[in-house]
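>>> predicted coordinates and the sequence they were generated for:
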Amino acid sequence: MSAAPKPLPLLLPIRKYGDPVLVRPAKPVAAVDDDIRRLIPVMFRTMYAEPGIGLAAPQVGVSLRLMVVDVAPDGKSQPLVLINPVVEKKKGRIRSEEGCLSFPGIQVTVPRAAWVRVSAVDEKGAPVVVEGEGLLSRCLQHEMDHLDGVVMIDHLSLAKRLKVLWEIRKRKKAGLW
């Protein structure tokens, strides 16, 4: 007789910059099993509670290639679950400001592709292809970075990165990080 699976909490703590899980490439999901299916709604609840528009599993301490996204265009929720996502194609280039739940209160300008096509599997294990531009494109690329162990400040010049790191240091000293 196997033990019952350990229940997950309603919300998971967001890992902040400085946690090693954020800078390590995540492992592929071997199978879309009950453990993965239980994790997905907890990730969505955690993302919505922050509030955020995307969340990668490493941001909640789970080193797996899984992300949830809901950019809610026009206020209509369109939740996406992407497991083992792969960027198939990118077009164009834009620079825009973005934030990150793992860098609370910090915004930086990051260059991204203007359009992206991502293939993955969903929570049922079915193949999906998502194409996006604008905010969806930016969010997909940002969460993909997390799965690769890349954080948004890795896209900055050394001077800008040091400025962000100084701000984080000040917040840590003040007990705000």
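Okay, I see it.
>>> for the rest of this, base every contact and every neighbour count on C-alpha atoms.
OK.
>>> the helices in the chain, which residues?
34-49, 134-147, 158-173 (DSSP state H).
>>> will you turn these into a markdown table that also has mean neighbour count?
Shown next, in a markdown table, are the helices of the chain (neighbours: other C-alpha atoms under 10 Å):
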| stretch | mean neighbour count |
| --- | --- |
| helix 34-49 | 17 |
| helix 134-147 | 23 |
| helix 158-173 | 13 |
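>>> pasting the second one now:
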Amino acid sequence: MAGQVRPITLVGTPVLHQPCRPVEDFDTTLRELADDMFASMYEAEGVGLAANQVGVNLRVFVYDCPDDDGERHKGAVVNPVLELPALENRRLDDDDEGCLSVPGPHARLARPDHATVHGFDVTGRPVTVEGTGLLARCLQHETDHLEGRLYIDRLSARSRKKVLKEFEALRAEADALPG
């Protein structure tokens, strides 16, 4: 799996803030996109990446992430549908979350500690991914991306403002560096 590293799309870019189109063609182009997404995710040291984070308006994400037991799970999910436990069975995991499209800052965000995603692999075969811990958070985070939602959209107004202020400060600092 080679793949070309693509630039990560940053908060404020329109493709990140609108629902993505369903994938209709399970072809070589889709497989190449997934390879590029894995390469981009690894280069950015992430555990998940949605297509719109590399500027592509399609419902696909990749992940390489451990679950609560430390077992590593890796794959691509096309046209995912998220399933969360019923409210009476839901336990929240209140932990730090960050995003490659808002590089730098993190914020505490409570999410269900268990999640399941149903969809397809890049060849069109049905897949189901069930996750706990960080994997559950990743499945929810990446599915949110495909709906045009960033994790900061789930924060309180104060927390969101703090994250964006820190992000802008880091960008200004980077822009001021020579070269």
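Received, thanks. This structure is a prediction, so every number in the text was calculated from the model and none was measured.
>>> circling back to that earlier point, which of the helices of the first structure sits closest to A120 of the first structure?
With C-alpha to C-alpha as the measure, helix 134-147 is the member of those nearest A120 of the first structure (11.3 Å).
>>> in CSV, list the helices of the first structure along with distance to V128 of the first structure.
Formatted as CSV, these follow (distance: least, C-alpha to C-alpha, whole Å):
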stretch, distance to V128 of the first structure
helix 34-49, 16
helix 134-147, 14
helix 158-173, 35
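>>> point to the residue nearest the middle of the second structure.
E142 (3.1 Å; C-alpha atoms, centre = their mean).
>>> that residue -> the first structure?
Alignment note (TM-score structural alignment): E142 of the second structure maps to E143 of the first structure.
>>> helix 34-49 and the biggest strand by length in the first structure, what's the angle between them?
The longest strand of the first structure (DSSP state E) is strand 80-91. Inter-element angle recorded for strand 80-91 of the first structure and helix 34-49: 80 degrees (by axes from the mean of the first three to the mean of the last three C-alpha atoms, to 10 degrees).
>>> now strand 80-91 of the first structure and helix 134-147, what's the angle there?
Using the same axes, to 10 degrees, strand 80-91 of the first structure lies at 100 degrees relative to helix 134-147.
>>> helices and strands around strand 80-91 of the first structure, which ones?
If you count contacts as 3 or more C-alpha pairs under 8 Å, 6 or more residues apart in numbering; DSSP states H and E, strand 80-91 of the first structure packs onto strand 66-69, strand 115-121.
>>> could you dump the ones you listed into JSON lines with distance to I106 of the first structure and mean neighbour count added?
What follows is these, written out as JSON lines (distance: least, C-alpha to C-alpha, whole Å; neighbours: other C-alpha atoms under 10 Å):
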{"stretch": "strand 66-69", "distance to I106 of the first structure": "20", "mean neighbour count": "26"}
{"stretch": "strand 115-121", "distance to I106 of the first structure": "24", "mean neighbour count": "19"}
